[in-house]
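J.: I'll drop the sequence and a predicted model, then ask my questions.
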Amino acid sequence: MTIQLARIDQRLIHGIIVNQWAFETKASRLMVIDDAASKDEVLKASMRLSKPAGTGMSIIDTEKAINNFLNHNYDTQRVFIIAKEPSTFVKLLDAGIALPKINVGIIFNENGRENITKFVSVNEEEKQDLKELKSRGVPVTIQYVPTDTEEDINKYI
């Protein structure tokens, strides 16, 4: 399995992902793991429009992502995963999918979340999920764009 990076970004696919992070990770596949987005054909079509030439893109639900990884479907690819919630990555770890690092980019300040940085807000469940990811040995950092300095999530939670 060649997961290069996993990122929490509630905007999923957007300019910074396509123009900076995909380049930084040298991704050959952008993978959006989101149960709702995987069923929204209009959203999927708009995200696919921004896909860099020569790069694959998957927009799939969590169960399909787990099955595809366990079936070694991406073994020859450099995969960059984007999901909206930290709980998605807890589920991947629960299924035995190894994650080299999790980057927290954007979590919107809505639905009772507490702002912890300019671009990241979390609720108690998300804080616990981030702590769980760290406790399993996965580095979790906050970094908006690749040129920003990485900051360990522990500084904020």
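T.: Thanks, I have the structure now.
J.: use CA for all of it now, contacts and neighbours both
T.: Noted.
J.: separation between S46 and Q4?
T.: 24 Å (Cα to Cα, to the nearest Å).
J.: the more surrounded of those two?
T.: Taking other Cα atoms under 10 Å, S46 and Q4 do not tie; Q4 has more neighbours (21 against 12).
J.: pretty sure the more buried one is touching D75, no?
T.: No: judged on Cα atoms under 8 Å, Q4 makes no contact with D75 at a distance of 11.7 Å.
J.: which is the next helix or strand following the longest strand along the chain?
T.: When every strand of the chain is counted residue by residue (DSSP state E), the longest turns out to be strand 3-9. Downstream of strand 3-9, the first helix or strand assigned by DSSP states H and E is helix 15-16.
J.: what is the neighbour count of the closest residue to T2 other than its chain neighbours?
T.: Counting by Cα to Cα, 6 or more residues apart in numbering, T2 lies nearest to R78, which is 5.2 Å off, once chain neighbours are set aside. By other Cα under 10 Å, the residues close to R78 number 20.
J.: and the comparison structure, right after this:
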Amino acid sequence: MGIDIRLVRIDDRLIHGQVATVWAKRLDIQRIIVVSDAVTKDNLRKTLLQQAAPPGIKVNVIPVFKMIEIYSNRLFNDVRVILLFTNPVEVAKIVKAGIPIPSVNIGAMGYTVGKKMISNTIAVDEADIQAFRYLDGLGIELEIRKVISDSKQSLMDMVKKAKL
């Protein structure tokens, strides 16, 4: 029981055209939950995300601890959701707390100082790599696809190619 998680996606753009239309429709979701401690504190970004939602789909922006808290709440039983994250560290936190995730889709992780590009859309730092290694060690699939119709690429293969 609990929330019906249809997709866990890391994409620092969060809700944009592909997520809002194609993924949401194809996965028949009712709600998009943005799980981010940083975004929770940014009122402008929260408002913009809620406005970007497709018709009929609710958007919630919550901190990591709240996701852990509500996961097994009966009020959310069978609610079909996409969980969106900006980074793998926060995904690892919910997994450590016992939320089962079989797969993580990685869309885009933008470059900032201290990060290394491992593909044309994904930049990682040491904390990201450690989180990805933790998730990979649990057997969680880490797949890169910008759009649902793309073929899956292994994130860990890209990390190995980048010699990280």
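T.: Arrived safely, thanks for sending. Predicted, not measured: the structure shown is a model, and the values here were computed from it.
J.: and the residue nearest to T2 of the first structure, what does it touch?
T.: With contact taken as Cα atoms under 8 Å, 6 or more residues apart in numbering, R78 of the first structure is in contact with 2-4, 25-29.
J.: and in the second structure, which of those residues remain?
T.: Retained in the second structure (both residues aligned by TM-score structural alignment, their matches' Cα atoms under 8 Å) from the contacts of R78 of the first structure: 2-4, 26-29.
J.: now which of those residues would you call buried?
T.: By neighbour count, with 16 or more other Cα atoms under 10 Å, these hold 2-4, 27-29 as buried.
J.: turn the residues you listed into a markdown table, including distance to A83 of the first structure.
T.: Converted to a markdown table, these look like this (distance: Cα to Cα, whole Å):
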| residue | distance to A83 of the first structure |
| --- | --- |
| T2 | 17 |
| I3 | 13 |
| Q4 | 14 |
| A27 | 16 |
| S28 | 17 |
| R29 | 14 |
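J.: where in the second structure does stretch 39-47 of the first structure fall?
T.: Mapping stretch 39-47 of the first structure onto the second structure (TM-score structural alignment) gives residues 41-49.
J.: which helix is the longest one in the second structure?
T.: For the second structure, the helix with the greatest residue count under DSSP state H is helix 126-137.
J.: against the first structure, where does that one fall?
T.: Counting by TM-score structural alignment, helix 126-137 of the second structure falls onto residues 124-135 of the first structure.
J.: how big is the offset of the matching stretch relative to the second structure?
T.: Mean deviation of stretch 124-135 of the first structure relative to the second structure after superposition (mean Cα distance after the TM-score superposition for the first structure): 1.1 Å.
J.: related to what we said a few turns ago, got a markdown table for the contacts of R78 of the first structure, with distance to L133 of the first structure too?
T.: A markdown table is the format used below for these (distance: Cα to Cα, whole Å):
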| residue | distance to L133 of the first structure |
| --- | --- |
| T2 | 19 |
| I3 | 16 |
| Q4 | 17 |
| T25 | 21 |
| K26 | 24 |
| A27 | 23 |
| S28 | 25 |
| R29 | 23 |
